[in-house]
Structure formats: C-alpha cells, structure tokens
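Undergrad: generate a structure from the sequence data that follows.
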Amino acid sequence: MRSEQVRLAIDCGSASTTGVVAWTDGSWSPLSFDGEPGLPSAVLVADDGSVVTGQQAWQAAVKHPQRFVPVPRRPADEQVSVAGREIALADLVAATLRRAADEARRLAGGEVEDVRLVVPAGWGPRRRTWLRHVAHRAGMPQPRLVEAPVAVASHLLAGGVPLPVGSVIVVCDLGGGAEVSVVRRSAVGFEILSTLADPEAGGDAIDAAMTAALSPVPVAAGTGEEVALTASVRTAKHALFGHPAVTVAVPSGPAVVVNDLVLTQAARPVLKRAAGLVRHAVDAAEVDPATVAGLWCAGGTAQMRLVAEVLATDTGLTPLLVQDPPLAAAHGAADAGARSPGEGPEVVVEPLPS
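TA: Below is the predicted model:
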C-alpha cells in the first residue's frame, strides 16, 4: 500500500489517547489498545528506565506508585522527577505516541507517512514545537498539528452535519479537563473566535470527587492504595454512563455499590464549571448566543447523561453529542469520510441523552 493512501491521526489527551487510521476511500478504523479504543495517557517509569504505557502502567503503579506519572502533560516543565530520577516529559509522551504508531502500522500494513496530531486550541508555539519534538522522539514523520475544535468541526462536517459558511458553533471538549471554543466556518475552513480551558472542569476532577466520597478513610496521596482506588473509580464512572449501579473495590474497606446519585453529586459542580466556560467563551467571541448554530460536546466525559441537563440549564443552549465522542477529534483530524455538500445520507441531529 502506498503511504499517501493512509493517514494516522492521534488525539493525545491528558487522560486518554485515541487515534484512527483513515484511507482515501473514506474508510477508517480506530486504534485498539488491549481491546479498547482508548489508551490511558498515564505512564510508569520502570527500574531500567523503560516507559510502561496505558493500562499496564496503572496496574504496575499499585506496587510502584513512586514511578507513576498519571498526567504526563502536566506540569508543563520539561522534566519531572520520578523515583529520584529526572525524566524528560517528552520521553514519557513519546512512549505513548510510539505505541499508537505501532498499532497504526499494524492496521495499515506498513509505515504511515501522513500523521496528524490533535492539539488544544489554547496551546501556543512553545507547546506545539514541543509536541513536534515528541513525535520525532517517537520515530514519527513530521506531523501536521490540528486544533481540537477545528478537528471536531471537521468531524461534524464530514458526517453530514450542515455547517454553512458563516455559521458559528461552540465546541465543548470534555476529557480529563475541559476546553470550550467558539468556531466559525469560513470559505476555506474553520476559524477559532475564542477558546477557554479549565483542567478542573472535566473527568479528572469528577474522579477526584468520587474518590474522596467513596474512601471511608482519606487515602494518602502518592500511595498504591490511592492508585488502586482511583483506577476503580475511573472504571466505575464510565460504567455508570450506561448502568444504574456498579460495585467499586475500595482498598481500605469493603466493596461499595455506587449508583448514579453518587456520580451526579460528584459531577454536577464540575460540569457547572464547564458550563461557565461556555458562557464566557461565547462572550469573549462577541457573538449573539441566539445565532449559535449548535453547542457540540465531544470527549469521553461528554457521554455522561448529566452533561445535557447542566449545560442546557446553565447556558441556555441545547447541547448536542457528536458521533463517537471519544474519537471525534482524531476522526476529524484525519478528515476521514468527508463529503461534498449534498452528498451522503441525511443526518438526524439528536440532543444529548438526559
């Protein structure tokens, strides 16, 4: 297969990394890691200096919490201390990108030369240059960087959502944190009118609130117990997106049955912060809210039922869920399945589940 016939797009988020391989005929396939479409972005530095990624990192962290880096993108310093050793953050993130590239190579049947990486709209030149260096360390070709809200808007357009030139939408990207951007479609693509981000307005903050609520005794930070409980809470949170109740293993006590009420109590204050971002981003863009063509929600946390209620109540806009929320930015960056206006099936737009 010729390299120009396949594209790789990766969305390396603070909590989870997703990616797709796309072909010029419009077909595409998500990258799969341990049977899942998302790879946890957390890493662990082994004794020999090698970097363990994804679910294996979380599992190993229970015994070696001092070697665990749950969010390699933060802090923004160039190095982080791991078990007394200074490690370049670029090397940690490169390990995740390298694993994604290996999976893409398997799917494509060879090297992929066209690589796109999704970046937050709020990242400046320094961080964008840093990510290019990370890709180089991972053995990737020079990537094209695509801003997350532009990628999501491209995903909508490729999926048949009508976005005429001049229309304005709000993209609320809810992952480990939240980034809200106001985007206008121009004659040549999409332009970002404003963007605001808050790391405390997404899934990581919800995890922290649930962890605090479920632990009968405060768990010491940086311990294996904290890692184990956080991992259990993360799993339970995602399970509650589709189930009324789940059981959570608590290291310092008996297992606890958690229902949607626990998730709601933890998530509501966090999602209200995200709603505040939406209001402020619209104000900063100086657009009339009545002219906004849609409030589109993407990212893994967007699948939570409470998102619709909170955003609708606090913003006055009707939130809509993009197709394949965790993969939307990667899919849009790959520009897979794009259609010309008037082509393809009619799209029925439905509000978020409530």
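Undergrad: only C-alpha atoms from now on, for both contacts and neighbour counts.
TA: Will do.
Undergrad: which of the residues in stretch 223-240 are buried?
TA: If you call a residue buried by 16 or more other CA atoms under 10 Å, then stretch 223-240 has these buried ones: 223-234, 236-237, 240.
Undergrad: pick the one among those closest to Ala266.
TA: The closest of these to Ala266 turns out to be Lys237 (CA to CA; 10.3 Å).
Undergrad: going by secondary structure, that closest one is in what exactly?
TA: Using DSSP states H and E, Lys237 sits within helix 224-240.
Undergrad: what helices and strands are in contact with that helix?
TA: The elements that helix 224-240 packs onto, with contact taken as 3 or more CA pairs under 8 Å, 6 or more residues apart in numbering; DSSP states H and E, are helix 54-61, helix 203-214, strand 245-248, helix 260-285.
Undergrad: do you know which of these lies nearest Val168?
TA: Going by CA to CA, the one of the helices and strands packed on helix 224-240 nearest Val168 is helix 260-285, 10.1 Å.
Undergrad: one more, please, to line up against the first structure:
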Amino acid sequence: MSIDQGRHALGVDFGTSNTVAVARWPDGRARPIIVDGSPLLPSAVYADPDGTLLVGRDAVHSARRDPARFEPNPKRRIDDDLVLLGEREVQVVDLMAAVLVRVVEEWHRAVGPVRPDVTLTCPATWGATRRGLLAEAAARAGLERVRLVAEPVAAATYFAEVLGRDVPIGSVVVVHDFGAGTFDASVVARTAEGFEVLAVDGRDDLGGLDIDAAIVEHLGKVCAERDPQVWQRLVEPATVEDRRAQRQLWDDARIAKERLSRSQSADVMVPLLDLELHVTREELERLARPVLDQTVQVTEALLRWADLPEGRLAGVFLVGGASRIPLVATLLHRALGEAPVVIEQPELVVAEGSILADAALLASGPAAPGPTSELRLVSRDAPPDRPAPAPLPEPGPAPVSIDNMETVPQSRHELTGNRAAGDFTGGIPPAVDPWPHAQHHWIPDPEATVAAPVSPSRPHSAPPAAPHRTTTMPPRSYGTTTPRPVAPQVIRPVPHPVSRQRRRGGVLRGFQLLLSAVVLVGVPLTALLVTYTLTAGVPWNSCVTWFIEDLHRLLS
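TA: Next up, the predicted model:
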C-alpha cells in the first residue's frame, strides 16, 4: 500500500456523469461518501444568476428553470478553458473545483476536521496539461497532497487487493469500464512495482445513458399512439412543468433499467399521461444489445491488438454502473471465453482502488514518455472495417500540443491483420514518431552476416547479371601484346556438399530401417525355436527344417 496506515485517505473518481468518493480510515475500513442519500454525486454544475455555482442534484433540479446555465459534463469540456453559462463565462477549472468542494464538504461532515491523503483518478489517455488542470481544481477546492492515478490502474488494484484475485507478475487484467456517459476498455499488466497500462480503447459517446434513451424511445412508441401532442411535450419541453416531467421520465427509465438488472420486470410511470407501462428484462436486453455489442467489439479488438500470449489473462473486471446489466457479462463471456468479474457496486471500484494503487502515479507536470503517461485510444473515431491507413505525411511543424498528439503503444508481437492481403496493421493507425524533427541516419554494419537468398523466385538487391548460360572470361593483357579473345568457358555445376550429405544420410536411414525390421522379426523367432528345441528335445536343424516347411506350406 502506498498510504500511511496511520492516516485517513480519500479516493475521488471524478467521472463524466457522476463523481464517487470513498473514505478510508486508519484501521482499514472503507466507506463511500454519501451525498444527498446516494454515493453518486452528479458531476453537473449550474451557474445561479447571483454567481453561485450549484453542483450535483441541486444543479440538475435548477437546470429545469434555465438550461442555458447548466453544464452536465464539465469533464468533457476540459479542453475548452471557458464555458458560457447564461450570460457569463466560467473557467472549466472552477466547474471541476466546485464539484470537488462539495466532496470536501461531505468528507468533513462524515469523517470530521481531518486532512486526508487524497487520490484523484483520471483517464489513462490524459496528458500532462489535462492532469495539471485536474490538480489545479483540487488545489482550489482545498485538497492537499493530491496524487493522480490512472483509472484502469485503480480498477486493477481493487481487483487484486480488495477482491484478492490472483494476478501474478507478467499477467494482465482487462478492465471493462462501462459508465453512464463513456466506455473504456484497458489492458493492465502486473509488474514488480504494481500495475501498468499497456493499451486502452473506448468511446466517449457510449454509456448507460444510451440505454436509458433506448428505453424512453421504446416507451414513446406506445405513448405517441395514444396522445402524440403530450408525448411531444415530453420530447421537446418548452415550460418548466414540461422539463420537470421530462426529468421524471428519464429518472424512471434509469430506475427501471437498474431494477431489471435484479428482477425480470419493472414498471415505468409516464408523467403528463398518467400511464404506467410494463417493461421486461427481455425487452431491456433487446434494446441494449446494439449498445453492448459495440463495447464487446471494442474489447475484442483491443485484445487482438495486444496479442497476449497464452495464459497471460488473469481476469476480466467489469467497472461502472452500467456493468450491472447481466447481458454485459454474458456477451463478454461468449466473446472472450473468460467469465467476467462484477461486484454489487461497480461504480465504487475506481475510487477505492485509487487509494491502494502504488504504481503509475501520474504527475501534474510534464511526465517522461511511458505506457501510462501518453496513450492513445487504439481505434478512436475509426470505423471497424476501414481500409488501411494512409502513410504519414512528411514531418513538419504542427500547432498541436503534446496532450492533443496521440501515440499508440507498440505491441511486443506482430500486429494481427489481413495477412493474406498484405495488411499487418490490424486496421490500427500508424504510430506517431515522437521525434519527427530528428534526422535519422542508418549505417549498415559492415561486419554483419547476411544470408544469401536460396530461392531463385525471391527478388533481391543483387546487381543485374548476364543470362545464366555461359560466362565469358574478360580478355587479359600480357605486357604490350594485343589482347586475344579467350574461348568461352562453360561453368559446370559442381555437386554441393549438402547434396552428398543428404544422399549419404538417406542410405544410412534405409539401412537403419532394414536392421530394425530384421531385429524385430528375427529375435522373437529365434527365441521361439530355441524354446521348442529345449522343451521337446528335438534337434535344432529339425526345428528349423520343420519351420521352413510350415512357412512354405502356409504361403503356398
């Protein structure tokens, strides 16, 4: 463990849709910080007209009055610097700090006036600039001694330390993080120091909210037939009452999704229509299947890209609230052949695991290149069946920072792809040269031994030669005499020593087979004749004569 056993610790998972905080006491007890009766604090922020920033459920409820003052996902706006809420601009750092301030308030309310060791999690693909903004937001919220931990590393640490799963050094854990607004799949390797992210892929526009939207759309097919005008008010609310009804409908759809993860049926109350509709788990799985299939495809492609040796996979760990849906584990089990592990509250995994993580601590300043400092989503914005990527342009100055420039971690094995068609990239974008302006000079080693090509069909870089019929020796000059043409010499093929060796080896092998046959047949036959001679008292020549006669009679 990386924290002092005698100190309090606070782990915060600042998510896209929800923020989760876990408190750990010096005796090892760990409990989630409850905010408004739930361990999930919406990461939403609402700018009140008087300048106050409301967060969490207060922001969600206030957004019904004026949606223009509402930002539901500050984490997605981290690269924007300023966000327009109402008539004023607010820094993104202040939005994130407002959410963390609420976490600090609830910490002091639950634990007391104690300064804990704080760990904040962030995506493994975040660069130094984004990590610096998150650390600055924590400092503005009054958090001290903040450490940054990659989310997949925190999840893998929970898998090994809290659940007690066996993860030997050299093995990997696949973290399937299916949250409310985003999805990430990561391959995390166990090292002697802890855990290290090898590869990561995901979708920023895929999450549990898409399943909620599918449920609402399913309900709309029934409600629109009964009263299209009322349903249009729920789809496009224009008044405070309509927006309140729309929020209630989406909350009931989410609750029904969570209930169907535990039971076979659930009821959804449609406001404004006063209609109660019945939804079954079979309907939920049919609606969620297109979304879940995408997550499985991303995870499968990531494992193919990682090209893990046999026996390296220690487990598949489901993280994020949307992972509760039973169909998620079923589809992954069928696709990967490994039964995934999911706990009762998967949204708490990253926050608690970050407290115990002792590897891949991410600095808030520029970090040295490495697997957990700058990573690229393997198939970011790339269709699954696209043609081979175009070659990289010539290196030149580019107005992008190191956080915007994505790099692909190299695989230790050859990337799988359509080898028959000559594609060995597996559909993955080529790696970006980390030193595009450097001059690379390659000098061949004069001492290197180069094997000559043995197949005449294979092209090589030898200089063009004359037709392989006869070789004419060049004329020589002897003193001052006039050179005379020399009769052409025909080069006759000389038997290669390897051919003789092969012929000699074939004869020897045939002699060994013949000798083995003689021994296998002759030894038992001789033993049989000797035994018959001794037991019957018959001379040896008579036994041999009788045996030959019997054999001749049998064959004829």
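Undergrad: ok, back up a step: got CSV for the helices and strands packed on helix 224-240 of the first structure, with mean neighbour count and distance to Val168 of the first structure too?
TA: Formatted as CSV, these follow (neighbours: other CA atoms under 10 Å; distance: least, CA to CA, whole Å):
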stretch, mean neighbour count, distance to Val168 of the first structure
helix 54-61, 21, 36
helix 203-214, 21, 26
strand 245-248, 17, 39
helix 260-285, 20, 10
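Undergrad: got the ones you listed as a markdown table, with distance to Leu196 of the first structure columns?
TA: What follows is those, written out as a markdown table (distance: least, CA to CA, whole Å):
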| stretch | distance to Leu196 of the first structure |
| --- | --- |
| helix 54-61 | 28 |
| helix 203-214 | 17 |
| strand 245-248 | 34 |
| helix 260-285 | 6 |
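Undergrad: can I assume Gly38 of the first structure is in contact with Ala15?
TA: No - with contact defined as CA atoms under 8 Å, Gly38 of the first structure does not reach Ala15; the gap is 9.6 Å.
Undergrad: now do the helix holding Lys237 of the first structure against helix 203-214, angle only.
TA: Note on geometry: by axes from the mean of the first three to the mean of the last three CA atoms, to 10 degrees, helix 224-240 of the first structure and helix 203-214 are set 110 degrees apart in direction.
Undergrad: how distant is helix 224-240 of the first structure from the center of its chain?
TA: 18 Å (CA atoms, centre = their mean, to the nearest Å).
Undergrad: repeat that for stretch 190-200 of the second structure.
TA: The answer for stretch 190-200 of the second structure is 12 Å, by CA atoms, centre = their mean.
Undergrad: so that stretch matches what in the first structure?
TA: Using TM-score structural alignment, stretch 190-200 of the second structure corresponds to residues 185-195 of the first structure.
Undergrad: how far away is the alignment partner in the first structure of Pro72 of the second structure from Ala281 of the first structure?
TA: Taking TM-score structural alignment, the alignment pairs Pro72 of the second structure with Pro70 from the first structure. Noted for Pro70 of the first structure: a distance of 29 Å to Ala281 of the first structure, by CA to CA, to the nearest Å.
Undergrad: count of neighbours near Leu313 of the second structure?
TA: Leu313 of the second structure: 20 surrounding residues under other CA atoms under 10 Å.
Undergrad: can you find the partner of it in the first structure?
TA: By TM-score structural alignment, Leu313 of the second structure lines up with Val292 in the first structure.
Undergrad: then Val342 of the second structure?
TA: Aligned partner of Val342 of the second structure by TM-score structural alignment: Leu321.
Undergrad: its match reaches Cys297, doesn't it?
TA: Yes - using CA under 8 Å, Leu321 of the first structure makes contact with Cys297 at a distance of 5.0 Å.
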